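In: Dropping the sequence and predicted coords here.
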Amino acid sequence: MRAALLQMTSGVDPASNAAVLVDAVVHAAADGAAMLFTPEMSGLLDRDRARAAASIVVEEEDRVLAAVRDAAARTGLWVHLGSLAVRNGDRYANRGFVIDGGGAIRARYDKLHLFDVDLPSGESWRESAAYRAGDTAVVVATPMGRLGMSICYDLRFSYLYRALSDAGAELLAVPAAFTRPTGAAHWHTLLRARAIEAGCFVLAAGQTGEHADGRATFGHALAVDPWGAVLLDMGEEAGLGFVELAPDRLAEVRAQIPALQHRRTIPPVTVA
């Protein structure tokens, strides 16, 4: 099974970002990928919320989503569109999509955990000021296996990935726009840990570089196997990466370390 990962430097113009995404769909299909994975906020990355508001629309009117669906239908390629900002009532949703080879949306996932933090670097992020958190975890059947969906900051909450693997996930998608300080400290470690504890392949497409809104992201889109081995690390360059996933590897690792079979409901904690 061949997967393609897109590492990109999304900007403040959805039309330009859509062009990058469509080009990636075309090239991933031509190079034999079964599915393309793109980063968080593939369609718009803009921390100026007043400016961004003009570009954030309801899902049915989102031109980036429409362009990717059209490209998927033209090429027959499945796409995990890591996430888009879409209008959700009086707020926004950070929403990921799985699009099939006919251009149909097979699954949607709204980011469960919102990133509110003040970093030692002086950066401050308040995702909850504009976004509404999701309330549903999602596993969807794809040509590459049963895919558990998540987005960026979700990576820090292991119980989500336990729930996804308990529901039959064989692959985990972690599209992200990790900051450089947190990426350097935690990105590789957390992704490898999620792969190991869930007994799943992990595919993590990332944002990278210096963005038009002034932020800088970590890059290093990764593919990790269920043993925790890094199969692909894209470094800091934008572009497409490809990785071969061996289906037999999943069964092999789960037989070697049958932790999923040994899971228990956590008993009450005694505080002495």
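Out: Sure thing, it's come through.
In: CA only for contacts and neighbour counts going forward, please
Out: Fine.
In: What lies in contact with stretch 50-58?
Out: Contact with stretch 50-58 is made by 12, 14, 44, 46, 62, 85-88, 92, as judged by CA atoms under 8 Å, 6 or more residues apart in numbering.
In: all helices in the chain, in order from the N-terminus.
Out: Shown for the chain, the helices assigned by DSSP state H span residues 14-30, 49-52, 63-75, 158-166, 180-182, 188-198, 247-256.
In: Now do the buried residues in the fourth one.
Out: For helix 158-166, a neighbour-count test (16 or more other CA atoms under 10 Å) marks 160-165 as buried.
In: same thing with the first one?
Out: Applying a neighbour-count criterion of 16+ other CA under 10 Å, the buried positions in helix 14-30 are 14, 17-18, 20-22, 24-29.
In: Give me the contacts around it.
Out: 4, 6, 10-11, 35-36, 38, 42-44, 55, 63-64, 67-68, 71-72, 75-77, 79, 240.
In: one step back: relative to Gly219, which of the helices of the chain is closest?
Out: For the helices of the chain, proximity to Gly219 was assessed by CA to CA; helix 180-182 is nearest, at 8.2 Å.
In: circling back to that earlier point, what is the most widely separated pair among the buried residues of helix 14-30?
Out: Put simply, by CA to CA the two of those set farthest apart are Pro14 and Ala29, 22.4 Å from each other.
In: Measure how buried Gln256 is and give me the count.
Out: Neighbourhood size, Gln256 [other CA atoms under 10 Å]: 9.
In: now it: how far from Thr189?
Out: As judged by CA to CA, to the nearest Å, Gln256 and Thr189 stand 21 Å apart.
In: Structure two is appended below for comparative analysis:
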Amino acid sequence: MRIAVHQMCSDTTTTHNIVKMVAAIYQASEAGAKMYFAPEMSFMLDKDRNRAAKSIVSESENEGLKYLADVAGKCGMWVHIGSMPILDQASGKYANRSIVIDANGHIRARYDKMHLFDVDLSTGESWRESSAYLAGSGPVAVQCPLGLMGLSICYDLRFPDLYSAYAKSGVDVLAVPAAFTVPTGQAHWHALLRARAIEAQAFVIAAAQSGTHEDGRRTFGHSLVIDPWGEVLLDMNETESIGYANLDFKRIAEVRSQIPAQHNRRDITMPVEIC
């Protein structure tokens, strides 16, 4: 099955980014793709939270999301928006939310990023997502044309328990939209994504932000599609573009029969014995 991966360099203006996404969805549909994947914060990437706040609304009030759903329905295309900031009106904080839209333009799944990026990097960059964002409450998987797909976002990638839960659920695909920084991407992006594919014996689709953004940050790019054996099927390097990959789902059964890791799995619930 053919999929489209959109590597973006999102700016601070939602309408600019939506226009790019709509054009990419139409292009992907014409190219025969059955599903489109965008990166984390595809709608808007802006580290100036005061400026960004003017554009962040609740899901029900987001006109860009409604427009994308309409386009998905017109194209008969499943759309994974990557993620977008959503206002939680009760708390006044935001959620970093993945949304999956089906080929009829209906929202089929929502997942809020569980692990928030609170770090100080050696480059001097400091990020505190928890000061503005609420953490999601749990894993979400959705039935789609690719089979059962487990949802996650960026920093989630570093927490294998989440992907272990998806593996136990028998997912066929893991979606990991991201906006990795350059230093962390250079060090860990390929290794972590290949590990998640190998552990879950599932396809991994990781659409990424790439380049120097309007708000001054730099993201790593290298959107990847990886098969259940850990083989890289697509690496988009650093250019803002649309890439395609063909997924052969017989590969899942082949890999799982060769190494029956899920059958051999033992649940580790006891405390570690320290000697």
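Out: In hand now; what should we look at? Since the structure is predicted, the reported quantities are computational estimates derived from the model, not experimental observations.
In: Export the helices of structure 1 as a markdown table, with columns for distance to Lys111 of structure 1.
Out: A markdown table is the format used below for the helices of structure 1 (distance: least, CA to CA, whole Å):
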| stretch | distance to Lys111 of structure 1 |
| --- | --- |
| helix 14-30 | 20 |
| helix 49-52 | 18 |
| helix 63-75 | 17 |
| helix 158-166 | 11 |
| helix 180-182 | 19 |
| helix 188-198 | 17 |
| helix 247-256 | 26 |
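In: of those helices, which approaches Pro226 of structure 1 most closely?
Out: helix 188-198 (5.0 Å).
In: How far away from the center of its chain is that closest one?
Out: In terms of CA atoms, centre = their mean, to the nearest Å, the centre of helix 188-198 of structure 1 is found 14 Å from the chain centre.
In: which residues touch the most centrally placed residue in structure 2?
Out: Nearest to the geometric centre of structure 2 sits Pro177, at 2.0 Å (CA atoms, centre = their mean). Pro177 of structure 2 is in contact with 37-40, 82-83, 152-154, 205-208, counting by CA under 8 Å, 6+ apart.
In: redo that, cut-off 6 Å
Out: 39-40, 82, 153-154, 206-208 (CA atoms under 6 Å, 6 or more residues apart in numbering).
In: What residue in structure 1 is paired with it?
Out: Here Pro177 of structure 2 is matched to Pro175 in structure 1, going by TM-score structural alignment.
In: ok, and the closest non-adjacent residue to that match?
Out: Nearest in space to Pro175 of structure 1, with sequence neighbours left out and distances taken as CA to CA, 6 or more residues apart in numbering, is Pro39 at 4.4 Å.
In: And for the one you found, the neighbour number?
Out: Neighbours of Pro39 of structure 1 under the rule other CA under 10 Å: 32.
In: ok, it touching Gly206?
Out: Yes - using CA atoms under 6 Å, Pro39 of structure 1 makes contact with Gly206 at a distance of 4.7 Å.
In: Find residues that contact each of those two.
Out: Common neighbours of Pro39 of structure 1 and Gly206 (criterion: CA under 6 Å, 6+ apart): 175-176.
In: Number of residues surrounding Ile205 of structure 2?
Out: Ile205 of structure 2 has 27 neighbours, counted by other CA under 10 Å.
In: do the same with Arg146 of structure 1
Out: 19.
In: Ok, Pro271 of structure 2 next?
Out: Other residues lying near Pro271 of structure 2 total 6 when counted by other CA under 10 Å.
In: What's the match for it in structure 1?
Out: Residue pairing (TM-score structural alignment): Pro271 of structure 2 is matched to Pro268 of structure 1.
In: how much space between its match and Ala163 of structure 1?
Out: Separation of Pro268 of structure 1 from Ala163 of structure 1 (CA to CA) stands at 19 Å.
In: okay, the biggest strand by length in structure 2 sits on what stretch of structure 1?
Out: Taking DSSP state E as the criterion, structure 2 has its longest strand at strand 94-101. Counting by TM-score structural alignment, strand 94-101 of structure 2 falls onto residues 92-99 of structure 1.
In: Relative to structure 2, what is the average displacement of that stretch?
Out: On superposition with structure 2, the average gap between stretch 92-99 of structure 1 and its aligned counterparts reaches 0.3 Å (mean CA distance after the TM-score superposition for structure 1).
In: Would you mind pulling the contact partners of that stretch?
Out: Residues outside stretch 92-99 of structure 1 that contact it (CA under 6 Å, 6+ apart) are 78-86, 105-111, 131-132.
In: can you check stretch 183-193 of structure 2 too?
Out: Residues outside stretch 183-193 of structure 2 that contact it (CA under 6 Å, 6+ apart): Phe220.
In: chain center to it: distance?
Out: 15 Å.
In: buried set for it?
Out: Under the neighbour-count criterion of 16+ other CA under 10 Å, stretch 183-193 of structure 2 has 185, 189-190, 192-193 buried.
In: tell me which of those residues is nearest to Leu121 of structure 2?
Out: Nearest to Leu121 of structure 2 out of the buried residues of stretch 183-193 of structure 2 is Gly185 (CA to CA; 12.4 Å).
In: Just give me the match in structure 2 for His211 of structure 1.
Out: When structure 2 is aligned by TM-score structural alignment, His211 of structure 1 is paired with His213.
In: any idea how far the aligned partner of Trp227 of structure 1 in structure 2 lies from Arg256 of structure 2?
Out: Using TM-score structural alignment, the partner of Trp227 of structure 1 in structure 2 is Trp229. Distance check for Trp229 of structure 2 against Arg256 of structure 2: by CA to CA, it reads 9 Å.
In: Could you do Val142 of structure 2 as well?
Out: Here the criterion is CA to CA. By it, Val142 of structure 2 lies 21 Å from Arg256 of structure 2.
In: same check, this time on Asp227 of structure 2
Out: For Asp227 of structure 2, the distance to Arg256 of structure 2 - CA to CA - is 12 Å.
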